[in-house]
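In: Mind looking at a prediction? Sequence and model below.
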Amino acid sequence: MTYPLAVLFDHDGTLVNTEPQWAVAKRAVAEHYGQTWTVADDHATLGGTVQDAARRFVDRGAPDSVDEITQQLARHVIDEVAGDVPFLPGIPALLGELRAAGVPAAIVTNALTSVARTTADAAPDVLTRIVSHDDVIHPKPDPEPYLRGAELLGVAPADCVAVEDSEPGVRSAVAAGMIVVVVPGDKPVPDGPHRVFVDSHEDVTLDFLRSLTPRS
């Protein structure tokens, strides 16, 4: 078999760009509770979990629980992206190449299963497994999410490539024993071992992935 035997993708910023939808959702939920959500709030919660954002509403007096508000936010985003998943440039072509070559893939994310499922449903023959914040005890940067993703695909971690845009995700995949392709994200990722940087998502093709040298 030709390396890699599987590809594991982060979700937001790697497969899709749902930041605009999350921003709209947070403002809609804020309005529901008679609160406001500003650009400063966007920046303060960037890279955090949905629960982190929901907790800000509770701290500001919202009468519902963090879990209830988290689900409200998720429903807004799912409604916005259903039928028109905002894949990043180059990603649909890559998923098509993986499907044609029979290379399985998974989504490994700290985000919600329900949101990641909407993305997976847009490429059901390729994105066959999801590991989310709900499925692990220790989220990224711990290696558990990527180890779980490889396990679900039935592939040894060393035979997988991960694609990530954030330092916690990169650290998680490297600790799991994978080579990581680092695509541009909101914050720079420091250089380090087992990290391969690209200038754009469109640089990540199947030929490129096959040119990588697996970890020994």
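Out: Ah, there it is. Numbers count the residues shown, from 1 in each chain.
In: going forward, measure contacts between C-alpha atoms and count neighbours the same way
Out: OK.
In: Strands of the chain, residue ranges please.
Out: Secondary structure of the chain, counting by DSSP state E: strands at 6-9, 105-108, 127-131, 160-164, 179-182, 195-197.
In: a markdown table for those strands, including mean neighbour count and distance to Val204?
Out: Formatted as a markdown table, the strands of the chain follow (neighbours: other C-alpha atoms under 10 Å; distance: least, C-alpha to C-alpha, whole Å):
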| stretch | mean neighbour count | distance to Val204 |
| --- | --- | --- |
| strand 6-9 | 26 | 11 |
| strand 105-108 | 28 | 14 |
| strand 127-131 | 23 | 16 |
| strand 160-164 | 29 | 9 |
| strand 179-182 | 26 | 8 |
| strand 195-197 | 17 | 10 |
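In: Next, the distance between the ends of stretch 176-183.
Out: Start and end residues of stretch 176-183 are separated by 19 Å (C-alpha to C-alpha, to the nearest Å).
In: Same question for stretch 61-69.
Out: With C-alpha to C-alpha as the measure, the first residue of stretch 61-69 is 12 Å from its last.
In: If we go by neighbour counts, what in that stretch is buried?
Out: 62, 66, 69 (16 or more other C-alpha atoms under 10 Å).
In: Nearest to His11 among the residues you listed?
Out: Nearest to His11 out of these is Ile69 (C-alpha to C-alpha; 21.0 Å).
In: quick one: Leu147 from Gly34, how far?
Out: Counting by C-alpha to C-alpha, the separation of Leu147 from Gly34 is 42 Å.
In: got another, please set it beside the one above:
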Amino acid sequence: MFLDRRIIIFDLDGTLIDSLGVWSQVDQELTRRLTDGRVELTEDEAGHLRMNAMKRYGEGSDAYLKYMADMKAAFGFPGTPEEIHHQRYELAQEFLRTRVRYQPGAAAVVKALKAAGKTLAVATTTRRRNIETYVRDNLLMRAEAPLDDYFELIVTRDDVAHVKPDPECFMKILEHFGASPAECLMIEDALPGIEGARRVGIDSVVVTERHSETAREALDRAAVRRFESMGEILAAVEAEARG
């Protein structure tokens, strides 16, 4: 399954790295700081506020400014939406440097596949600037497996006109490596990535991640196999290597 493919493509957030909750943690801390502790959001509450705002405002360049204006109106944040957005950005960069790390077992999977001679790529909706933070400043990730040492290509949100489930990021990977879909395998935790890969004929395996559990049945229909953890993937890779 893994070792008979030339190229292994990974999703980033939720698959390779434990980062999906960090944005809610950012908004929790921002709210605590800007209200002097008067408002304490749970991670779930912060996540719902952000997701509802993104549904209202889409993913345009001003979506987060509108979201910050909503937070200001709801909780009495001081400053303009632009000033609040800047504070959120600075706080997010701190969290990306210090809190995000590989999912348990993910670095070992990356190393095992690389040692087996596989070409590794990432297809992500993360911004390039966040990738640069992980590469340059995240000491937790650098200590386990520096992204720039192990991945030959990282396609980000900034590299495409349309994000997953649009297949554009996968088409870029195929073109870059001169590969056919049959030579590739996608490792993903969420449905948009699996659907995007499937649109160009790339098989996917799904790895369980708590933020995607509401789509479990749809994911199992779309993927060729489910793994409950990166540790299970590592065991499968090692079993294939033993023959």
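Out: Everything's here; your move. On a predicted model such as this, the values are computed, not experimentally measured, just so you know.
In: and Gln21 of the first structure, which of the strands of the first structure is closest to it?
Out: Taking C-alpha to C-alpha as the measure, the strands of the first structure were each checked against Gln21 of the first structure, and strand 105-108 came out nearest at 19.1 Å.
In: what does the closest one contact?
Out: Contacts with strand 105-108 of the first structure, where a contact means C-alpha atoms under 8 Å, 6 or more residues apart in numbering, come from 6-11, 98, 116, 120, 126-132, 145-146, 149, 153.
In: And stretch 186-194 of the second structure, by the same measure?
Out: With C-alpha under 8 Å, 6+ apart as the criterion, stretch 186-194 of the second structure contacts 8-11, 14-15, 164-165, 197, 202-209, 212, 215, 218-219, 222-223.
In: so Val182 of the first structure touches Phe197, yeah?
Out: Yes - taking C-alpha atoms under 8 Å as the contact criterion, Val182 of the first structure and Phe197 are neighbours in contact, 4.8 Å apart.
In: Give the aligned range of stretch 111-120 of the second structure in the first structure.
Out: Using TM-score structural alignment, stretch 111-120 of the second structure lines up with residues 96-105 of the first structure.
In: chain center to the matching stretch: distance?
Out: Computed by C-alpha atoms, centre = their mean, to the nearest Å, the separation of stretch 96-105 of the first structure from the middle of its chain amounts to 19 Å.
In: What residues of that stretch count as buried?
Out: The neighbour-count criterion (16+ other C-alpha under 10 Å) identifies 97-99, 103-105 as the buried residues of stretch 96-105 of the first structure.
In: Same check on stretch 119-126 of the first structure?
Out: Applying a neighbour-count criterion of 16+ other C-alpha under 10 Å, one finds 119-120, 122, 125-126 buried in stretch 119-126 of the first structure.
In: can you name the two of these that are farthest apart?
Out: Checked with C-alpha to C-alpha, those reach their widest spread between Thr119 and Asp125, with 12.0 Å between them.
In: can you tell me how far the aligned residue in the second structure for Gly169 of the first structure sits from Val163 of the second structure?
Out: Using TM-score structural alignment, the equivalent of Gly169 of the first structure in the second structure is Gly193. As for Gly193 of the second structure, its distance to Val163 of the second structure is 9 Å (criterion: C-alpha to C-alpha).
In: who's more crowded, the two?
Out: A count of neighbours by other C-alpha atoms under 10 Å puts Gly193 above the other of Gly193 of the second structure and Val163, at 27 against 20.
In: longest helix anywhere in the first structure?
Out: For the first structure, the helix that runs over the most residues, judged by DSSP state H, is helix 66-81.
In: which parts of it are buried?
Out: Using 16+ other C-alpha under 10 Å as the test for burial, helix 66-81 of the first structure gives 66, 69-74, 76-78, 80.
In: what's the answer for stretch 195-213 of the first structure, then?
Out: Burial within stretch 195-213 of the first structure, assessed by neighbour count using 16+ other C-alpha under 10 Å, is assigned to 195, 197, 201, 203-206, 209.
In: how many neighbours does the counterpart of Ala46 of the second structure in the first structure have?
Out: Residue correspondence to the first structure (TM-score structural alignment): Ala46 of the second structure is matched to Asp41. By other C-alpha under 10 Å, the residues close to Asp41 of the first structure number 14.
In: now swap in the one 4 residues further on and tell me
Out: Neighbour count for Thr45 of the first structure, taken as other C-alpha under 10 Å: 14.
In: So it sits against Asp52, correct?
Out: Yes - Thr45 of the first structure is in contact with Asp52 according to C-alpha under 8 Å; the separation is 6.9 Å.
In: What separation do you get for the closest residue in space to Ala120 of the first structure that isn't next to it in sequence and Pro20 of the first structure?
Out: Closest residue to Ala120 of the first structure apart from its sequence neighbours, by C-alpha to C-alpha, 6 or more residues apart in numbering: Leu127 at 5.2 Å. To Pro20 of the first structure, Leu127 of the first structure is 23 Å away according to C-alpha to C-alpha.
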